[in-house]
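Participant: kindly return the folded structure for what I paste below:
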Amino acid sequence: MSDPRVAAGRRRPSVTGRAALCAVTVLLTACTAAPAPHSAPTAAPSKPAPIRTAQGRGWQLAHVGDQRGVRLRAVAASGPRDVWALGSPNEGTGRVLLLHFDGRRWREHPAPELTWNSNDAKGFPELVVTGPRDAWIFATTPVLTAHHWDGERWSRSGLRDLDHNPGERAGAVALAPDDVWLVVGDHAAHWDGKTWTAMRLPAWATSVSAVAPDQVWAVGGTGRPLAQGSTGSQAATMRWDGRSWRLVPAPEDRTPSTEINSAGRPDGNIPRITLTQVVAHAPDNVWAIGTRQVFDYEDGSRQTTITMRWDGKAWSRMPGAAGVSAAGSDGADGIILTVWDTAGLSGAIRVSPDGSRTELPPMTEANRDRELDVSALAAVPGARTVYAVGVAYGEKFGPMIARYRPG
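Facilitator: Below is the predicted model of the structure:
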């Protein structure tokens, strides 16, 4: 999720019409369109219960780097002593920054030769790891490349069999060193430890997550991402069962827009639904987060956040949060949502499978009022610990890493 802010330690007004998930978003509670014949049930959720407040230690500021003006945009972990974070200049073009946590402290880690333009935040390189000697970074600009760390050096390989648009969002997940999935556009590729095998997907994908080798989920949209103001694409969810990728029906929203066009009549445009992240906990517990975008004649577009959950039989809409900047696993069975422009990481909530929402305790004491923006979240496997990465503003304006552990 990208950033609509900043310069020299101060925020600037958000820019209208940014790419998906850049705009400030609000909770989507229901859609009124009837489901298409082959879509999943779309029964509107009941009115969300009040948000509770969790008890415990809350968020802790784990690291603020001295690389001024750099924002961390991706984070991945294989265990408590192996956490990685990838970033780039908050504005302009520059080399990527890679940090690694070995259980004691964060250090800068050798990174592949990659430069990045902050104006293309939606296609930021994807980072996955299975251990200190096995990490992957996938970049889609200007060409699709896979960079692999073997514990000593980075090696690079092209993925020519995967058709994609430069800068398109890629998603990846690693179950083991010889079981890695990459999705981009309407293609997927699987690494078996020796070679990449490319295959077509039944829809366009932006994110992938897995429970097991035969329980891999990808999410995105039913159509190729088009220019701002286009309509028609709906949420798409796909599952790999060990043999093939199959489209799984997801709730649709074909509510015609009531925006008045230049002829003085409602234009009737259909919302564009795109899922941008998937979190798979179990075969009967998978989460998807994305956006609902409608054309606006004054501002170009309006976006709201949507959250869905798979219970093993069907997808259903879930309560979410307003102003979502990042989403990820809570390390248990739910998800955590963070918001833009948070003081001490206040406003972050956990959504449980039953739909209940709990606000996580923010930072305390000296960091209570620290202005932060979160770009990505990742849970540490088996540790009930979640890392949030982004940028810290103020006098020490640079890459930020925060840690949450339940009380």
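
Participant: C-alpha only now, for contacts and for neighbours.
Facilitator: Fine.

Participant: and the end-to-end length of stretch 65-72?
Facilitator: Across its full length, stretch 65-72 reaches 10 Å end to end, with Cα to Cα, to the nearest Å as the criterion.

Participant: can you list the buried residues in it?
Facilitator: Neighbour counts over stretch 65-72 (16 or more other Cα atoms under 10 Å) mark 65, 68-72 as buried.

Participant: which outside residues touch it?
Facilitator: Contacts of stretch 65-72 from elsewhere in the structure, counted by Cα atoms under 8 Å, 6 or more residues apart in numbering, are 7-9, 85-91, 97, 375, 389-391, 396-400.

Participant: burial count for R133?
Facilitator: Around R133 sit 14 other residues, with neighbours defined as other Cα atoms under 10 Å.

Participant: so what's it up against?
Facilitator: 149-152.

Participant: wait, P125 sits on V184?
Facilitator: No - proximity of P125 to V184 does not meet the contact threshold set by Cα atoms under 8 Å, at 11.5 Å.

Participant: picking that back up, and of the buried residues of stretch 65-72, the nearest to E365?
Facilitator: Of all those, E365 sits closest to G65, with 20.0 Å by Cα to Cα.

Participant: quickly note the distance from that closest one to T53.
Facilitator: 30 Å.

Participant: equivalent analysis for G229, please.
Facilitator: Computed as Cα to Cα, the G229 to T53 distance reads 39 Å.

Participant: out of the two, which sits in the busier spot?
Facilitator: Counting neighbours by other Cα under 10 Å for G229 and for T53 shows that G229 has the greater number, 17 against 13.

Participant: just give me the neighbour total for L182.
Facilitator: L182: 26 surrounding residues under other Cα under 10 Å.

Participant: quick check: closest non-adjacent residue to it.
Facilitator: Nearest-residue entry for L182: A172, 4.4 Å, with adjacent residues in sequence omitted and distances by Cα to Cα, 6 or more residues apart in numbering.

Participant: mind listing what's buried in the helix or strand where that neighbour lies?
Facilitator: Take DSSP states H and E as the rule and A172 turns out to sit in strand 170-176. For strand 170-176, the buried set under the neighbour-count rule, 16+ other Cα under 10 Å, comprises 170-175.

Participant: next helix or strand past that strand?
Facilitator: strand 179-191.

Participant: gap between that following strand and the chain center?
Facilitator: Relative to its parent chain, strand 179-191 has a centroid offset of 17 Å by Cα atoms, centre = their mean, to the nearest Å.

Participant: quick one: that strand to strand 170-176, angle?
Facilitator: Computed with axes from the mean of the first three to the mean of the last three Cα atoms, to 10 degrees, the direction of strand 179-191 lies at 120 degrees from that of strand 170-176.

Participant: ok, then the element right after strand 179-191?
Facilitator: Past strand 179-191, the next helix or strand by DSSP H and E is strand 196-212.

Participant: how about this one, so we can line them up?
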Amino acid sequence: MRRHAGAVVALTGLLALAGCGAGGGTPDPKAKTPDKAPLTWTFDHIAEGSGRITDLAALAPDDIWAVAAGNAASAPARLLHYDGGRWRSDPLPEALARTQYPPRLEQLGEDTVWLRTEAVETNPTGNAWLTWDGTRWSPVANPPTGLVGDIEATGPEDIWAVGADRRSVRHWDGTRWSSHRVPHTVEDLAVAGPDDVWTAGYRTTGPGTEAVHGEPYDQPATAHWDGAAFTSVETPQYRFPDPVPPEPGAGLQMLFVRGDGEVRAFGTHSYNHGEVENEPGDESVRLRWDGTRWRDLPPEQGGCADRPPVLDEGKGLVLDGNWYVTDAGTCVKIKRERLPGSTGARAGSKQSLWLESVLRVPGTDTVIGAGHVQVNQSGAPFSAPVVVRLEGKA
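Facilitator: Below you'll find the predicted structure:
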């Protein structure tokens, strides 16, 4: 999900079920969510076939893109677009039609979206980078060369991308690409603003990494862009009490920037389970940058606990796993609609919602997500690709 980033007013009348949707009704444009209705994911689009939506980007309420992938090898990925009236399903552009994995959408600011080869493709020289010009997908004029991982940007002239080696970050300044070494292995990248760029991951050298059972004890690591280079930032260290379990290590897997610019980092402190008795518990790493140093971020209450955020909605955080925590600390489980019977889902089926991406639609308070509903039922399980919107109040 990022991500990215990587967003509760309903998208009433904006994302009607139509076109390639499989049943489920059309929302009433005049309908209003009751003031005390609980937070609920409601369906805006149910795409045809069994599969999932792998990525999502929104340039405007009438310009929303998604990538859908089928579960069968014979079902190629396709591109979904919402134009303000209906969802349309189209084949991928020819340059991406034969890629091994579903392509990724990269939103660069509020006006630019790229469609590009997934970073794990095995033929980096054949990677395709396309941009939407309002009418068609055309080649990006100056894409990064080779494979790159996570991409973050403040706009089309300030783009940052993790290098394939995960030890470098590339930057596009509107004129050229430059490459910059990072003093640790990079797992995530975040741009809080111009010249306010962070990396997070782990290191295998330095304080706290002394070998245990013959292997280095990985430690969390962060670095910050100072305008000329990425500089290491002191990050808390972790260690299990003796006897230390086998293959221990800690690291950061995710960075998150709140709407006010506060940077948070999330990771784990774990080991290779199943080799010793009386195993210690894994530990969540939760950090908050206070402007001068990293500080521990206490876990949330109840089911929100150690769940990382996926979107700052403005009055609280949408968390991984369909949870929500208000700025006052109230933890809420987000409810969800069930698929209509027209999709093949039976009344007694077990259904679960899995979201790959959650975002706010620019110029609105609307929050949408995309992923799939897993339907487990005797003889005919399937997954339905869906776009959902967040309605109600916490």
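
Participant: would you pull the TM-score for this pair?
Facilitator: A TM-score of 0.66 describes the superposed chains when it is computed by TM-score structural alignment, normalised by the length of structure 2; 322 aligned residues with a Cα RMSD of 4.0 Å.

Participant: related to what we said a few turns ago, restricted to buried residues, select the contacts of stretch 65-72 of structure 1 in ChimeraX.
Facilitator: Selection command for ChimeraX covering only the buried members of the contacts of stretch 65-72 of structure 1, criterion 16+ other Cα under 10 Å:
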select :8,9,85,86,87,88,89,90,91,97,375,389,390,391,396,397,398,399,400
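
Participant: quick check: helices, which of the contacts of stretch 65-72 of structure 1 are part of them?
Facilitator: Secondary structure assignment by DSSP state H places none of these in helices.

Participant: are we agreed that G303 of structure 2 is in a helix?
Facilitator: Yes - in this structure, G303 of structure 2 lies within a helix as judged by DSSP: H, G, I helix; E, B strand; the rest coil.

Participant: correct me, but it touches C331?
Facilitator: Yes - using Cα under 8 Å, G303 of structure 2 makes contact with C331 at a distance of 7.0 Å.

Participant: which neighbours do the two have in common?
Facilitator: Residues touching both G303 of structure 2 and C331 comprise W323, with contact defined as Cα under 8 Å, 6+ apart.

Participant: of those two, which one has the most company?
Facilitator: The residue with more neighbours, out of G303 of structure 2 and C331 and counting by other Cα under 10 Å, is C331; that gives 21 against 14.

Participant: what do we get in structure 1 for the more buried one?
Facilitator: In structure 1, the residue paired with C331 of structure 2 according to TM-score structural alignment is T358.

Participant: any idea which element that match lies in?
Facilitator: For T358 of structure 1, the host element (DSSP H and E) is strand 357-359.

Participant: now that strand on structure 2. Mean distance?
Facilitator: Using mean Cα distance after the TM-score superposition for structure 1, strand 357-359 of structure 1 ends up 2.6 Å from its aligned counterpart in structure 2, as a mean over the superposed pairs.

Participant: who's in contact with the closest residue to G131 of structure 1 other than its chain neighbours?
Facilitator: Taking Cα to Cα, 6+ apart as the measure, G131 of structure 1 lies nearest to S78, with 5.5 Å between them; neighbours along the chain are not counted. Contacts here follow Cα under 8 Å, 6+ apart; on that basis S78 of structure 1 touches 129-131, 380-381.

Participant: just give me the match in structure 2 for H147 of structure 1.
Facilitator: Following TM-score structural alignment, the counterpart assigned to H147 of structure 1 within structure 2 is W129.

Participant: quick check, central residue of structure 1?
Facilitator: Q277 (4.6 Å; Cα atoms, centre = their mean).

Participant: what about that residue, which SS state?
Facilitator: Classification of Q277 of structure 1 into helix, strand or coil gives strand, according to three-state DSSP.

Participant: surely it and V286 touch.
Facilitator: No - the pair formed by Q277 of structure 1 and V286 falls short of the contact definition of Cα under 8 Å, at 10.7 Å.

Participant: stretch 126-135 of structure 1: which residues count as buried?
Facilitator: Within stretch 126-135 of structure 1, judged by 16+ other Cα under 10 Å, the buried ones are 126-132, 134-135.

Participant: same question but for stretch 298-311 of structure 2, I mixed them up
Facilitator: Within stretch 298-311 of structure 2, the residues that count as buried by 16+ other Cα under 10 Å are 304, 306-311.

Participant: burial measure for D90 of structure 2, as a count.
Facilitator: The burial metric for D90 of structure 2, expressed as a neighbour count using other Cα under 10 Å, is 12.

Participant: check contacts around it.
Facilitator: Taking Cα under 8 Å, 6+ apart as the definition of contact, the neighbours of D90 of structure 2 are 78-80.

Participant: quick one: the equivalent of W41 of structure 2 over in structure 1 from D299 of structure 1, how far?
Facilitator: When structure 1 is aligned by TM-score structural alignment, the residue opposite W41 of structure 2 is W59. Distance, W59 of structure 1 to D299 of structure 1, by Cα to Cα: 35 Å.

Participant: tell me, how many residues neighbour L355 of structure 2?
Facilitator: For L355 of structure 2, the tally of surrounding residues (other Cα under 10 Å) stands at 22.

Participant: so which strand or helix has the alignment partner in structure 1 of G85 of structure 2?
Facilitator: Structural alignment places G85 of structure 2 opposite R104 in structure 1 (criterion: TM-score structural alignment). In the assignment (DSSP H and E), R104 of structure 1 maps to no helix and no strand.

Participant: not counting its neighbours along the chain, what's nearest R104 of structure 1?
Facilitator: If you skip the residues right next to it in sequence, R104 of structure 1 has R81 as its closest partner in space, 7.7 Å away by Cα to Cα, 6+ apart.

Participant: quick one: map the one you found onto structure 2.
Facilitator: Using TM-score structural alignment, R81 of structure 1 pairs with D62 in structure 2.

Participant: how about the contacts made by that match?
Facilitator: Here D62 of structure 2 is in contact with 14, 82-85 (criterion: Cα under 8 Å, 6+ apart).

Participant: highest neighbour count among the residues you listed?
Facilitator: Counting neighbours by other Cα under 10 Å, Y82 leads those with 23 neighbours.

Participant: right, and that residue touches D63 too?
Facilitator: Yes - with contacts defined as Cα under 8 Å, Y82 of structure 2 counts as touching D63 at a distance of 5.7 Å.

Participant: ok, D150 of structure 2 to L255 of structure 2 distance?
Facilitator: Distance, D150 of structure 2 to L255 of structure 2, by Cα to Cα: 12 Å.
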